[in-house]
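Visitor: my questions are about this predicted structure, shown below with the sequence.
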Amino acid sequence: MKSVTRSLRILEAVAQHQPVTVGELTKLFGLPKSTVQRTLVTLAEAGWLRANRKDTTRWEIGARVLAVRPAALQGSSLFAAAREPMVRLRDAVNETIHLSVPDALDGMVVVDRVDCDHPVRTFHTIGDISPLHATAVGHVVLAHLPRRDVEELITAGLERFSDTTPVDPAELRAELDRVRTDGYAVNRNQFRPGVCAMAAAILDEDGTPLAAVAISMPDSRFDEQHAPKWGHLVADTAAEITQRRLGA
């Protein structure tokens, strides 16, 4: 139990002081450097911590921490701004609506969901992680990131999940250009077979993508003719959440 308590305290310290080095944590807790390093690696392997992308000697919490207790989000500006527009979007299309946040370039983490009333519907568990290059929520985030980040993701390798997964770098770049033009992304079976989605990005004051809101549905209910209309609906919802969060 001592190791569990130590791990939780180190997790809390990282959250408070991030991005923080092993040396700083060692001084803070008075523990051997090897012990702190081992704990950090274990927490990172479990998905709770990650190395800072700009300085890999420093550690920070990952977005997955938000999945521990979704109710904790209720006091956040993102959750408060997103919930009502998500419910209205669900009522307008009667499909599952979900909110996801990026965990650096490692993936998108589902942090909230509003279900539809169809007996057959898509289901995203809070805390589910999906890849950026193979999802609508990932594409809208990538479309608003610096191009160097997109190239970093491409260099790391684009895993294929289905026949429609964009694994060719040129194809992915072209798709992101389309997202920038249209304001929303469409995913048809790119990650999970039989699952489609349309998504748009929620932005910070400087245009940084903080999250993405998506309409998700079974492929059997995906209607190509309705895609532009629903794409604009989800884009309008994302814009409203952005404005509400910024107090506009």
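Guide: It's in. Numbering: from 1, shown residues only.
Visitor: hey, let's count contacts and neighbours off CA atoms from now on
Guide: OK.
Visitor: check which residues of the strand or helix carrying Ala15 are buried.
Guide: Using DSSP states H and E, Ala15 sits in helix 2-17. Within helix 2-17, the residues scored as buried using 16 or more other CA atoms under 10 Å are Arg6, Ser7, Ile10, Leu11, Ala13, Val14, Ala15.
Visitor: with adjacent residues omitted, what lies nearest to the last one?
Guide: The reference is to Ala15. Leaving aside its sequence neighbours, Ala15 sits nearest to Ile61 (CA to CA, 6 or more residues apart in numbering; 5.9 Å).
Visitor: structure two is appended below for comparative analysis:
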Amino acid sequence: MGSSLQKLFLSALLVAHTGLSSASVGTPTPAAESSKPAAVRSSFVTLDIPYEPTYDPTAGGIGLFISKNLFEVQAPPNYALTGKMGATINALYSLGDATEGDAYMDITFDVLLPHCDFCGPFASDLVSTGRDGLLTRTDGGMQFVANESAASGMYSRVLVYNIVVASLPAWSGYIQFQSMTFTAETVALPLAASPVPELPPAALFGLGLFALGIAARAKSRKRLPDSAVSK
């Protein structure tokens, strides 16, 4: 994704376990549906979250991969976030020695509205949630697309808390995550009224003299007798 497009947004922060990394995002793309009035028509932005952990189960492991992540999204200039979001994760996998069963993964998320600029998830209100979705597997790869959360607000900043869960049917094989992508719905803010352009002092001085001249002529015209005024 071009760097010029990324500059339209403030960087989103990803907290993966205890580490921090940045997420690149794109420009608003018009939504497929156009039933809304132009003033409130929605667009979507894409957030590509760096996410490439590997689940490699061992006999001493817990048998289940769980990853909790938190990142921040700020609305681009002249746009607001509605709180409606979607999520997709992709991974490669191998079943190893397993003779039955299959690999599994999913993602759930909460969209949160922080109480202040410096507030985190524990000082936030729940805006929407993403639960359930569709898992597809093809030739050693799988993709999970979460159902979109439902919201219709107008926010300048939200937090997204998500949990990724994955499992394998045996103590062998692996799951290599390839990507995590979120989409966020935005709406354009009403444009402010354009300010009246200011004239330079010299132009204002000229206009002032012109106005004074008109006033003087009108005043002298009133003092002349009616017979002296040309028809």
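Guide: Perfect, thanks for sending it. As the structure is a prediction and not an experimental result, all values here were calculated from the model.
Visitor: any idea what the TM-score comes out to?
Guide: Aligned and superposed, the two chains score 0.28 in TM-score terms (TM-score structural alignment, normalised by the length of the second structure); 106 aligned residues with a CA RMSD of 5.7 Å.
Visitor: can you pull out the strands in the second structure?
Guide: Using DSSP state E, the strands of the second structure run over 12-16, 19-25, 29-30, 42-49, 54-55, 65-74, 79-94, 104-114, 124-130, 133-138, 141-146, 157-167, 174-188.
Visitor: ok, which of the ones you listed comes nearest Ser220 of the second structure?
Guide: Checking these against Ser220 of the second structure by CA to CA gives strand 174-188 as the closest, at 56.7 Å.
Visitor: just want the angle from the closest one to strand 104-114.
Guide: When axes from the mean of the first three to the mean of the last three CA atoms, to 10 degrees is applied, the directions of strand 174-188 of the second structure and strand 104-114 differ by 40 degrees.
Visitor: pull out the buried residues from the helix or strand hosting Glu151 of the first structure.
Guide: Per DSSP H and E: Glu151 of the first structure is located in helix 147-156. Buried residues in helix 147-156 of the first structure, counted by 16+ other CA under 10 Å: Val150, Leu153, Ile154.
Visitor: next secondary structure after it?
Guide: Sequence order places helix 169-182 as the next helix or strand after helix 147-156 of the first structure, per DSSP H and E.
Visitor: other SSEs contacting that next one?
Guide: If contacts are counted by 3 or more CA pairs under 8 Å, 6 or more residues apart in numbering; DSSP states H and E, helix 169-182 of the first structure sits against helix 136-143.
Visitor: okay, angle between the helix it packs on and helix 169-182 too, please.
Guide: Using the same axes, to 10 degrees: helix 136-143 of the first structure against helix 169-182 is 90 degrees.
Visitor: how about the strands in the first structure?
Guide: Under DSSP E, the first structure gives strands at 20-21, 49-51, 58-61, 96-102, 108-114, 129-130, 185-188, 195-203, 209-218.
Visitor: can you lay out those as CSV showing mean neighbour count and distance to Arg90 of the first structure?
Guide: Listed next are the strands of the first structure as CSV, based on neighbours: other CA atoms under 10 Å; distance: least, CA to CA, whole Å:
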stretch, mean neighbour count, distance to Arg90 of the first structure
strand 20-21, 19, 40
strand 49-51, 22, 33
strand 58-61, 23, 31
strand 96-102, 27, 6
strand 108-114, 25, 7
strand 129-130, 20, 21
strand 185-188, 23, 17
strand 195-203, 28, 13
strand 209-218, 25, 8
